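Visitor: Have a look at this prediction, sequence included:
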Amino acid sequence: MTTVRVAVAVPRIRIAQPMENAAACLELIRQADSAGVQIICFPQLCLTGFTAGDLLCNRLLLDETARALDLLVSETAHLKPMAVIGYPARDVGEAKPYNAMAFIKEGRILDNRLDTSPPSRWFLPADPKDNTDTTDIINLFKTEGIDCPVSLLFPLEKSVPDSEGIILCPSAIEGRVGALKGVELKLGKLTEGKRCAAILASAGEGESSTDYWYPGMAVVAENGKIKTSRSPFCGLEICDITVGRSHKRVMYEYTPIQDVDYKVARISKDPFMCGDTERKAREAFMIQWGALRTRLENTGINRLVLGVSGGLDSTLALLVCVKTLDMMGLDRKNLTGITMPGFGTTDRTYNNALSLMRTFGIDWREIDIKEACMLHLRDIGHDPDLHNSAYENVQARERTQILMNVANDIGALVVGTGDLSELALGWCTYNGDHMSMYAVNCGIPKTAIAPIIRYAAENELEESVRPFLNDVINTPISPELLPGGNITHRTEEIIGPYRLHDFFMWHLLNERLNPKKISTWAAHIFADEFTPDEINRWLKVFLKRFFSQQFKRSCMPDGPTVFGISLSPRGGWTMPSDISSAIWLKDLE
C-alpha cells in the first residue's frame, strides 16, 4: 500500500483567455509543490473555459491555447507535482479540436489523453488506440515509490478499464439541486471495495452562467468513503490517499445511480421539493445567487434593476438580488427596485412591495403606470373598458419598458422574475415580463418558490423581513391586471393548480411519460384532492399551452438551470415553435 499526496485544483478562470488561465493554473501548481503534492487534478478545458462554446473551434483561440500550454509547461521545469490539465488540442488539418488532458511534470508533457466520446459537438472523438498506457508515466511513478496505475475518467458516465490505483476525474458539472450528492454517490460506488481512490475537479468560478452555473467541486473518495467534498469551491484542496495494486483486475462499468430524492420524487405530489426540503431550498437559492454573481463578475456590471410587485416571483428575485450584493460585498443601494402600480394592483401586494424594499435598504422607486397605459390604449384605438389580452399586456410591456430604460440610464442589469412553471405554460407576456437581461427564477418551478423564500427568510436574511415574506407566501397568486380593488383575477382558477402543472411537467420532461400514463399516475397520487376528470381537464390545458407557447421559450433570456429541467433553447429543451400537440392530446383521450 502506498500513501500519495494529491490535490484538486479549481482555478478562477476567464473564458477564452488562455494566458490568464495558464497563470492561474501555475499559481496553484506552485502552491501544491510547496505542500509536497505529487498529483494535482484540474477541471476539463480549464485553459479556455468549458463554456466557450463555438469559440472552442476558433483557430485564434486554439493557437493562443497552444502558446499558453507551452508557457505553462516551461514554467513547471522546477516543480515536482504532476499536473493534469484540460485544454482543446488542435489537430492540423481538422476543423475541430480534441477534448484533451495534458499530463505535465517538471517541464515536460508526459502524455496527452484525448476524449473518445466528447461532451459536445465542438470536439472530435479520439481513437481509443491513441490512449494507450504511457511508459514515461508508469516508470515515473515507480521511481517515486508509487506502484499503481493512474486512470483518467471523463466524464463520470464512462467505464474505467482498471479501477485500481488512482482515478482522475476532470469534470465540468453544472450546479443543480442534488448535483454534489450525486457525485459523492458515484465516486463512492466507483471506489467501493477496491484499493483505489478517485479525485474529481470540476469547473467553477469564471465559467459562463448563461444556462448553467458551475460552482466548482473538489471531491476525493477512497475505498467507498468520501475523504473530502467541497462545493462551491475555488482554489486548492490537498488530501492524502492510500492506494495499492490488487491481485486481480477489476472492471467498473457505470450504471446510473438514482438517489433517494429521485426515487421519492417519482411517487410524490411535489416531485421538485420532496425529501429533504431544506437542503433543496438551500441549494436552489445558492444556485440562483451564485449564477447572478457570476454574470455580474464576468460582465463587470455592479448594479441591478428589478420590478417588485409584492408577489411570489418578484419577492424571490428580490431576495436573490440582495443576497448576491451581500456576497459580493456591494452596497444594497446598487439594487434599484421599482414598484409599478397598474389597473389591478391591490393594497396588499403594493404595501408588501414597499415594505420589503424599505426594510432591505435598497434604492427604490414608485412609478405608477396607469396614465401611461391609458395614453397607449388611446394611441392604438383600444377601448379601455374592453379588458382583453391587449388591455392586460399593455401593462406588462409598459413595466418592462420602464425597467429596461432605467437600467440603460444607470448602467445596470435588469433581473427577470418569471419562473419555470410560467415558462412551461407560456403564462407571461411576450416581450413583456417574458423578457429581461438575466432571469434568476427561470429554473424554479412555482411550487418551489414559497419553500425557498421561507428557507431564505429563516436562514439567510435579517429577521425584520419575515412578517412581510410570510404575507407574500400567503397571498393568492395573481397577475393583478384587471381593476377591482381586491385579488379577483386568480391565476390557478384560470389555468389550473400549479401543483398539478409542476407534476405534469416533471413527469413529461424528466420521465418522458406519455399523457395517458401521466394522467393515470396523477389520478393515483392526487386521489384525495382531484377527480380523474379534473386531472384530465388541467392536463389538456398544460399540453395545449406547453406546445403552443414554445415561441416564447425560443427567445427566453439567460438564466440558471436549478432542478435539472431547463426550457432554454440553447441546450435545455429544443422544439419547433409551430409544432402541433395533436398526438399528445389524442393519447390522453
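Guide: Alright, I've got the coordinates. Residues are numbered from 1 along each chain as shown.

Visitor: CA atoms for contacts and neighbours, from now on please.
Guide: Fine.

Visitor: The stretch 51-200 of the chain: helices as residue ranges?
Guide: 59-75, 135-143, 179-191 (DSSP state H, counting those that start in this stretch).

Visitor: Comparison target, given below:
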Amino acid sequence: MAGVTGSIPVAPTIAHHNPLSEFFSLYSHDFVRVACCVPRTRVADTGYNLAETLRLAAEGDKARTAVMVFPELGLSSYAIEDLLLQDALLDEVEASIAKVVAASNKLFPVLIVGAPLRLAGRLYNTAIVIHRGAILGVVPKTYLPNYREFYEKRHFVSGANIIENTIRIAGHEAPFGTDMLFRSTGSVPLTFHVEICEDIWVPVPPSSHAALAGAELLVNLSASNITIGKAEARRLLCGSQSARAIAAYAYSASGPGESTTDLAWDGHAAIYELGDQLAETSRFEKDSTIVTADVDIGRIRQERLRNNGFADCAMIEGDRVKRFRKVDFVLEAPRGKVALERPIERFPYVPSDPAKLRDNCYEAYNIQIQGLAQRLMSSRTEKAIIGVSGGLDSTQALIVTCRAMDQLKLPRKNIYAYTLPGFGTSDKTHKNAWRLMEALGVTAAEIDIKPAAQQMLADIGHPFAQGKKVYDVTFENVQAGLRTDYLFRLANQQGGMVVGTGDLSELGLGWCTYGVGDHMSHYNPNGSVSKTLIQHLIRFVAASGDVGKDTAEILHDILDTEISPELIPAGAGGAIQSTEQSVGPYALQDFNLFYLTRLGFRPSKIAFMAWNAWHDIDKGAWPANLPAGTRRAYELGEIRHWLKLFLRRFFTNQFKRSALPNGPKISSGGSLSPRGDWRAPSDGSPDIWLAEVETVPEKVK
C-alpha cells in the first residue's frame, strides 16, 4: 500500500542485490522498463477505452514493464468538449477507474491513466497512478491551455487551485495534488513525477522542481493534437527537459479514435534519457501502439552526483523543492531473467551512426590541431620533434602536427620526425614510418637505437648482452627509454618541443612506461583519444582530402597493422609481440574504461552491459569501417576475465596518470588528466571492485 511521507526530500533506499541467478535481469543493474501507450479509443466510449487500456496493460505485464503511461483523458477521450460536464460520462469514468484498480492487483506495472475527475464541486483533468490494487495518487493538470484550438478552462480547474489534498474514487482514498513524488521502496528503487500535456510547454514545467526534489523519471500524459512541425517541437521539449533535469522523460499522446471534428491526432509517444531519444512510436497508426525503453536510472543518478549545479539549483529553489510529498509504494522486481532490450553501443567512444561519427572525428581532429598549435604559439616554439613508429598513435600525432604547422603558416620541415628502430621493429612498420614521413614532407631521419641499447644492457649486466634471449621488462624499457632520451635531447638541440603519441586507452591500462615516450612529452594531442577512436580519426583524415591519394594508401596500410609495442623480436614463424594478447582487446577495455571512469558503474553492471553489447555479433549495427579483428563476439567468461585484468591494471597504474603532460580533452567520454576529468589516489586499492566482479557468473547457464 502507498504511504505519504513528510516534505523533506529523501533519496530512495537503493537495494543492490545481485545474486548470480538474477545477473541476467535488467532490474539487477539499475535499469527500469518504461512503456508509453497509445490505445485506440472511441469518442466518449468509456467501456471500449477501458478494455483497450486493460489489454495494453496486460501486454506490458507480460513484457515485465515497470511503468506504463497512457494518454491524457484516455478513459473518456480528450476532444469531447461539453460532454466532459455530463454526469453520466463522469460516473462511468469513475467506474472504469475502479476496474483498472481491480485488474492491477495481478499486474506488475505501475499504471498511469488519464481521466476527468470531480472534487469539491470542481472538475479536474487528472492522471491516476495505480499499482497492485491501490490508487497511489491523483495528479491534476496545472497549466490549462486556452488559446487557439484549446478551451480547457471552459471545463477544468487548474491543479494550482485545489481545495482538498485527498480524493475518494470508487471506494479508494488517495492523495490529490501537483506536489507528489511517487517513490518505490522495493527492489526496483525508482522515484517518478507526473505532469500533463501543457505542463511541459510552459517556461518552468512542474517536472523541473520535481526533478530537483528527487524525481528520476518524469511522466507526461498528453492529448496533443498534430499540426505541421509540432512533432519536432515535442521532441525538442521532451529531449531538452530530460537533459536539463538530468532525468528520463516519458511522453504519451492521444492517437487513433479521437474526435476529428476540428483536429487530427498522430499518436506520438517517446521516451528520452538525458537528452537522448531511446524510443518513439510510429505516428499515424490505425491501431493501438506501445513503445518501450529500458531506462538507465543508474546513469541518471551518477550524472546528478557529478553535477554540482543540479544540487545548487535544488538549494536555491528550496521552498518549491521541499513542498513535495513522497508517496511510498513497493515495486518488486520480477524473479528470474528479464533480458535487456536497450541497444548498447559496442564502442562508447565511437558512435555507430556514420553521420555522428563523421562529426565527432571532425571535432576531435580539430581539437587536437588547435591544442597543439596554441601550445607551439604560446611557447614561442616553431619546431616539433616526434618519434614515428609506423603504428596508429604516432601516425595520428604526426598528422596533427603537420596540420598545426600549416595553421601557424610554418613549414612542415620544422617537424623533425625520427624513426628509432629497435630489436622488435618489423619491416612493415619501419617502411611505413619512412613512407609516411616522406609523404607528409617533414624533416625525416633515423636513429638506430640497438647499439645504445646493447651498451646499456651490457652496462647493467643484463643477460641479453651475454647472448641470452631474455626479453623481460628491463629489455623492453631500455629501448623505450632510449627513444625518449633521444627525442628530448633532439628537442634541446633543435630548440623545439617533443610531441607525445600515447593514447587514452594505454593510459587507462597503464600500458606505458613511466617517464618515456608513450607517457611523457612536452605536449600530447592524443592523451584523451581512445584506441578505438584513433583508428577512425586516421580513416577520417584519409578520406577528408587533407592528404593525397598516396598518403591515404599509406594510412590504410598502417590501419591494417596489428597493434604491437614491437619491443621483442618476432618469434617462431614471424609471430610478433601482440598488445591485445597482453592487456586484452581494446574494444572491451575501452568499454570498461568508459563506464568505470565516465559513469562510475559497478563492475557487474559493466559486465552485464558488455555482454549485452558483445555476445551476439548479429545484434545491432556496427560502425562503418571497423578495424580488422574487432568484428567478433565476446562471451561472458572473456568479458569477466578482461574486466578483472583491467581493474588491476587501472588501479595499480594511477601514479602514471598523476604525472601526465598537458593535452586537450577531446570527448565527453572524458580524459584521465589529473587536472581534468579524473583525480584519484595513486595508492587506491582495487579490492572492492574485484570482489564485486565475483558476482558476475563465468558463463551463461
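Guide: That came in fine, so what should we check first? If you're wondering where the values come from, they're calculated on a predicted model, not measured in any experiment.

Visitor: Superposing both, give me the TM-score.
Guide: With the length set by TM-score structural alignment, normalised by the length of the first structure, the two chains reach a TM-score of 0.56; 348 aligned residues with a Cα RMSD of 2.7 Å.

Visitor: if we can go back for a sec, ok, which of the helices of the stretch 51-200 of the first structure comes nearest Leu319 of the first structure?
Guide: Comparison of those against Leu319 of the first structure by Cα to Cα identifies helix 179-191 as nearest, at 23.0 Å.

Visitor: out of the helices of the stretch 51-200 of the first structure, which comes closest to Asp471 of the first structure?
Guide: Go through the helices of the stretch 51-200 of the first structure one by one with Cα to Cα and the one that ends up closest to Asp471 of the first structure is helix 179-191, at 32.2 Å.

Visitor: re the thing from before, which of the helices of the stretch 51-200 of the first structure sits most buried?
Guide: The highest mean neighbour count among those, using mean count of other Cα atoms under 10 Å, belongs to helix 179-191: a mean of 20.

Visitor: Distance from the chain centre to that one, please.
Guide: Once both centres are worked out by Cα atoms, centre = their mean, to the nearest Å, helix 179-191 of the first structure turns out to sit 19 Å from its chain's centre.

Visitor: Which residue in the first structure aligns with Leu599 of the second structure?
Guide: Aligning on TM-score structural alignment places Leu599 of the second structure opposite Glu511 in the first structure.

Visitor: Check the secondary structure at its match for me.
Guide: Secondary structure for Glu511 of the first structure, judged by DSSP: H, G, I helix; E, B strand; the rest coil, is coil.

Visitor: same check, this time on Gly559 of the first structure
Guide: With three-state DSSP as the basis, Gly559 of the first structure sits in coil.

Visitor: Alignment lookup: it to the second structure.
Guide: With TM-score structural alignment as the criterion, Gly559 of the first structure lines up with Gly663 in the second structure.

Visitor: before we move on, what about Gly572 of the first structure?
Guide: Under the alignment (TM-score structural alignment), Gly572 of the first structure pairs with Asp677 of the second structure.

Visitor: Quick one: distance of the helix or strand hosting Cys402 of the second structure to the chain centre.
Guide: Cys402 of the second structure belongs to helix 392-407 when assigned by DSSP states H and E. In terms of Cα atoms, centre = their mean, the centre of helix 392-407 of the second structure is set 30 Å apart from its chain centre.

Visitor: between the helix or strand following that helix and helix 392-407, how big is the angle?
Guide: Scanning forward in sequence from helix 392-407 of the second structure by DSSP H and E, the next helix or strand is strand 415-419. Between the axes of strand 415-419 of the second structure and helix 392-407, defined by axes from the mean of the first three to the mean of the last three Cα atoms, to 10 degrees, the angle is 160 degrees.

Visitor: could you say what helices and strands the lengthiest helix in the second structure packs with?
Guide: For the second structure, the helix that runs over the most residues, judged by DSSP state H, is helix 354-378. Applying 3 or more Cα pairs under 8 Å, 6 or more residues apart in numbering; DSSP states H and E, one finds that helix 354-378 of the second structure makes contact with helix 392-407, helix 531-544.

Visitor: List the contacts of Arg649 of the second structure.
Guide: Arg649 of the second structure is in contact with Gly508, Leu509, Gly510, counting by Cα atoms under 8 Å, 6 or more residues apart in numbering.

Visitor: Just these: which are in strands?
Guide: Among these, no member is found in strands (DSSP state E).

Visitor: Is it possible to get TSV of the residues you listed that adds neighbour count?
Guide: Putting those into TSV (neighbours: other Cα atoms under 10 Å) gives the following:
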residue	neighbour count
Gly508	28
Leu509	24
Gly510	23
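
Visitor: before we move on, the earlier item: show me what the helix holding Cys402 of the second structure is packed up against.
Guide: Here helix 392-407 of the second structure touches helix 354-378, strand 384-387, helix 427-440, helix 531-544, helix 549-559, going by 3+ Cα pairs under 8 Å, 6+ apart.

Visitor: about what we covered before: redo the helices of the stretch 51-200 of the first structure as TSV? Include distance to Met19 of the first structure.
Guide: Formatted as TSV, the helices of the stretch 51-200 of the first structure follow (distance: least, Cα to Cα, whole Å):
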stretch	distance to Met19 of the first structure
helix 59-75	5
helix 135-143	27
helix 179-191	30
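
Visitor: re the thing from before, got the helices and strands packed on helix 354-378 of the second structure as TSV, with distance to Pro354 of the second structure and mean neighbour count columns?
Guide: Compiled in TSV, those are given as follows (distance: least, Cα to Cα, whole Å; neighbours: other Cα atoms under 10 Å):
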stretch	distance to Pro354 of the second structure	mean neighbour count
helix 392-407	20	22
helix 531-544	11	21
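
Visitor: Could you point out which of these sits nearest Glu446 of the second structure?
Guide: Nearest to Glu446 of the second structure among those is helix 392-407; the distance by Cα to Cα comes to 14.9 Å.

Visitor: what does that closest one rub up against?
Guide: With Cα under 8 Å, 6+ apart as the test, helix 392-407 of the second structure has contacts from 365, 368-370, 372-373, 384, 386-389, 411-412, 415, 436, 440, 442, 499-503, 525-526, 534-535, 537-538, 555, 558-559, 563.

Visitor: Kindly state which residue of the second structure is aligned to Tyr498 of the first structure.
Guide: When the two structures are superposed using TM-score structural alignment, Tyr498 of the first structure falls opposite Tyr586 in the second structure.

Visitor: Is Cys36 of the second structure in a helix, a strand, or coil?
Guide: Look at Cys36 of the second structure: counting by three-state DSSP, its state is strand.
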